[in-house]
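*Asks:* I would like the atomic coordinates for the input below:
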Amino acid sequence: MAAGERDIAHELWSVIHHRWWLVVLLSLLGGALALSASLMRTPVYAATATLYVTANTGPGGALEAYQGSLASQQRVESYTKLVESDAVLNRAIAGSGLRISVDEARSMLAAYTTPETVLLSISANSPDGDGAVELADSVAASLVDYVNTLETPPGGGEASARLTIVSPATLSEGPISPRITRSTGLGFVFGALVGLAVCFGWERFDNRVRSKEDLGFALGSPVVGSVPADESVGNGGVLEFSDSGTAATEAYRKLRTNLAFVNVDSEFSLLGVTSPRPGDGKTSTSLNLAASFAELGQRVVVVDCDLRRPTVALRVGANGGVGLADVLSGSASLVDVIQRDRIRDFDLLASGPPVPNPSQLLASEKMGRVLSELREHYDLVICDTPPVLLVADACVVGQRVDGLIVVARAGRTSRKDVADVGSQLSSAGVRVLGSVLNRVPVNPAEYGYAGYSGRGYSGDGIRAHSDLGQFETTTER
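*Replies:* Prediction:
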């Protein structure tokens, strides 16, 4: 399948997958309206009489018979026009018990022929089945008489052509209108088409990422994690991995495992975390991912590389006044500013005081030496970077790490923003390991085992640690 066809197929699936309920709802509504309209209409019945046209060719052989057949076929087309003529209809109404006008009779009638035959059919439609039969028979009889008059020579003699009623008017087995089954089916189809049109219109103006498929398709990289929505995580809390097996902790453990499989060919110890815009959840992902790796006994440090709007220290109650900026400016060493979370067992390098030149500091050789030194002392260094679409800092840091993961927020981040992030990172030569969809609406089927731990089932839900200030400056590595 070509790339363009895959794009169209994915768009169709994405629209239907996200808003299938709207298509179903409008389809049912369309079918219900069609059914109601059909039931409210007055049934109409049809009665059809069939006539046979014969041309008088006199005695002769096969040639004369063939010529007579051709003459009959030529005449039958003209006779269909005579069915609605005033002369035929006046005679038919006068000879029947119907109390209708010529115009009313004309609106109720239809005449047609069977191709390549000399058969002529007269059909009458009416809410009154008996009235339809009487009208069709009366018109057929009137037409026979009128044709006989027309085809008889002025001097008398045998008519050159005649009509014969071969089948008197027969009433249809049921009403020809409304066709309830057909109308209801068409209503369902029309409603579904309207639903699809509404969905595509909605999708045109609302292109937010809502599923892992959306995210992976927009970024062009695998989705390595999906974190369920939860108030504690949404408020920036760091989860307690030691005593809970909730949906969120399991999601971060799965992310930890997936990262190992994404990078099977080479080990990575420098990991960057970014997002398209603020509020997508990159910092929460950085901190909880660090806690999940620390759970395995690995030495982990989180580096706040957002020197413009740092939030890591604030999230965990650490001292944000000292940190990376001090090291890069030469006013402090790493051992002086690294803080340790004694509860979750990972270290933190905050951003430090505000600086006037964040991009230059992050792109400096000193930044490269700092990351190299951290790599030597830690199993994993997680760099929390600024959003990609606001400043170039994420691309600068991304060029120094082993890989970057992009965090998007379900129902908020747009697919265009994700695609732009992928384009910018690719242009900068940044390796993207994958993406994480954050704050996904909880699906019981997907997170059905949330709450299961080694000590039984936990009903406490997701709980951020209450003692966020358990930090100390340490020189132990």
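*Asks:* C-alpha from now on. contacts and neighbour counts both.
*Replies:* OK.
*Asks:* all strands in the stretch 51-200 of the chain, in order from the N-terminus.
*Replies:* In the stretch 51-200 of the chain, the strands defined using DSSP state E, counting those that start in this stretch lie at 109-113, 119-126, 161-171.
*Asks:* I'd like the ones you listed as JSON lines, with distance to residue 101 and mean neighbour count appended.
*Replies:* Output for the strands of the stretch 51-200 of the chain, formatted as JSON lines (distance: least, CA to CA, whole Å; neighbours: other CA atoms under 10 Å):
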{"stretch": "strand 109-113", "distance to residue 101": "13", "mean neighbour count": "18"}
{"stretch": "strand 119-126", "distance to residue 101": "14", "mean neighbour count": "24"}
{"stretch": "strand 161-171", "distance to residue 101": "21", "mean neighbour count": "19"}
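*Asks:* now the ones you listed as a markdown table including distance to residue 380?
*Replies:* Conversion of the strands of the stretch 51-200 of the chain to a markdown table gives the following (distance: least, CA to CA, whole Å):
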| stretch | distance to residue 380 |
| --- | --- |
| strand 109-113 | 86 |
| strand 119-126 | 84 |
| strand 161-171 | 86 |
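*Asks:* what number of residues lie near residue 369?
*Replies:* Applying other CA atoms under 10 Å, we find 12 residues neighbouring residue 369.
*Asks:* same question, residue 107
*Replies:* Close neighbours of residue 107, defined as other CA under 10 Å, add up to 12.
*Asks:* please give me the structure for this one as well, since I'd like to look at both together:
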Amino acid sequence: MTQGDLNLDLRDYLRIARRSWILIIASALVGILVGGAASVLIRPTYTAKTQLFVAIQSSGSIQELQQGNTFSQARVQSYVKTVDSPIVLQPAIDALGLTISPEELANQVQAKTDLNTVLIDIDVSDSSPVQAAAIAQAVAKSLISAVDSLERPKTGGSSPVSLSIISPATAPTAPSAPNTRLNLVLGLLIGLAAGIGSAILRAHLDNRIRGEADLRRVTEASLLGAISFDQDATKKPLLTQAPAQSPRAESFRQLRTNLQFANVAGHAQTILVTSSLPGEGKSTTATNLAIALAQAGQTVCLVDADLRRPMVDEYLGLDRNAGLTTALVGDADVADLMQPWGEDNLFVLTSGRIPPNPSELLGSGEMQNLISRLEQSFDSVIIDAPPLLPVTDAAVLSQHVGGVVVVASVQKIRQHDLEKSLAALRLVDAKILGVVLNRLPAKGPDSYAYGYYADTERPKQGSFRVESRERPESLNQWVLDSGDPDVTEESRPASHFPSDRLRRG
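*Replies:* From the prediction side, this is the model:
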């Protein structure tokens, strides 16, 4: 845990609370249940009370009354401490026929007095309300007798001190303990404290990247985009398979726009898309970014340079047997290996056969020449590269491209893994354009919402809209979801790769 992890402000604590609200609520409920269970399991205790008045016997003159009152207040503290002594408790035990010792009875008896008063309060607790009242009354009477005996002059005569019971003990109607309401409140407070403490501790120990706030603890690189998690993305990963106004489609359009601002100088014509670990969604991000750029009117080339686990051909339904490796080893020209896809100017160079030496091929001069040829013929070249940490392919290839985009999957990638990935890119002087957070939650403290208009109605004639195309069951047929029954497969122009544009290096 670093010092930066400890420097949390109020917003961080609120974010932690929102992330772990289930844990906090569960802990509070457990605390309430424990408090309620304690109230049920603890044996009820009843408390009986009695009160005595201490007076000085005098002739009644004003001076004697003042002296007597001062004397009473001075002596009453001594009488309070006498209550739990055997001289008081043993006669009470004998009178009631109890089978306990004075020491045991002293634990049930409590005597107290307020300052500047001559009143003594005696409280007795017992599991039986009747017996609590009987003991309180017996102790009060025993105290009267004990004080009378202790204060009586040795030369004879009556005691100058007189104690009287002014509030006889009665059997209580309700138990004094357990206090169910207090136990429930204490259980709630303790449960909340335990839940909040556990949430903060878990937040400190868990170094996974959950959102933009965690990303900022790792790097100041630009956040180019945030892709919302979509349950349907596993079955329909392509941008064209999502509704045009869906958050997922808007996310990739926002990524396209942010890339244009990140590449305002126009030097990064070839963009490498990679990640730290496998399974973070780099291939779908690269594919959908290429589709989004093509939908914006650019001529785009998507290259599958993941020569270990290629996935682009599976997403797009293309042939993988001849592709990048075929061109690099000189078996065919790259112009003959391009495969058009969709209705826009998107052309795909699949991986080709998986070679035994991917790093050497990607770092070769042939690869650098191939990228140069592609940059001369296309507006944008998107390269899907292997992850950075398991292999060095992406770091090697990053030296030949204009910029690198790192995809980070929330809840999967840890902060130190992303730090290692960015450090590996900086080590080879790669230009890092920014980071894309993938699979962000649609709601909650770590969500990254885009404003969009969800309009499911058919647009008016003449209005602009981005069409959405979905792949049907047959990979060889495509249907344009235009809402126009006159648009058919035959009426759409076919996309062909302009091989004359791809000049040989």
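*Asks:* Endpoint to endpoint, stretch 406-417 of structure 2 covers what distance?
*Replies:* 12 Å (CA to CA, to the nearest Å).
*Asks:* Any idea how far it is from the middle of the chain?
*Replies:* When distances are taken as CA atoms, centre = their mean, to the nearest Å, stretch 406-417 of structure 2 is centred 16 Å away from the chain's centroid.
*Asks:* What residues of that stretch count as buried?
*Replies:* Buried residues in stretch 406-417 of structure 2, counted by 16 or more other CA atoms under 10 Å: 406-411, 413-415, 417.
*Asks:* Just the ones in strands from these, please.
*Replies:* Among these, the members found in strands (DSSP state E) are 406-409.
*Asks:* and which of those is nearest residue 103 of structure 2?
*Replies:* For these, the residue nearest residue 103 of structure 2 by CA to CA is residue 409; the value is 68.6 Å.
*Asks:* what's next to stretch 375-383 of structure 1, contact-wise?
*Replies:* Residues from elsewhere that reach stretch 375-383 of structure 1 (CA atoms under 8 Å, 6 or more residues apart in numbering): 268-273, 286, 290, 298-305, 374, 477.
*Asks:* Whichever of those residues end up buried, select them in PyMOL.
*Replies:* Remark: buried members of those, expressed as a PyMOL selection using 16+ other CA under 10 Å:
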select buried, resi 268+269+270+271+272+273+286+290+298+299+300+301+302+303+304+305+374
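*Asks:* would you turn the buried residues of stretch 406-417 of structure 2 into JSON lines with distance to residue 184 of structure 2?
*Replies:* As requested, the buried residues of stretch 406-417 of structure 2 are exported to JSON lines (distance: CA to CA, whole Å):
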{"residue": "406", "distance to residue 184 of structure 2": "51"}
{"residue": "407", "distance to residue 184 of structure 2": "48"}
{"residue": "408", "distance to residue 184 of structure 2": "45"}
{"residue": "409", "distance to residue 184 of structure 2": "42"}
{"residue": "410", "distance to residue 184 of structure 2": "39"}
{"residue": "411", "distance to residue 184 of structure 2": "36"}
{"residue": "413", "distance to residue 184 of structure 2": "41"}
{"residue": "414", "distance to residue 184 of structure 2": "40"}
{"residue": "415", "distance to residue 184 of structure 2": "41"}
{"residue": "417", "distance to residue 184 of structure 2": "45"}
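*Asks:* And these, which two are furthest apart?
*Replies:* 406 and 411 (15.7 Å).
*Asks:* Just want the most central residue of structure 2.
*Replies:* residue 19 (2.4 Å; CA atoms, centre = their mean).
*Asks:* State the distance from that one to residue 422 of structure 2.
*Replies:* 27 Å.
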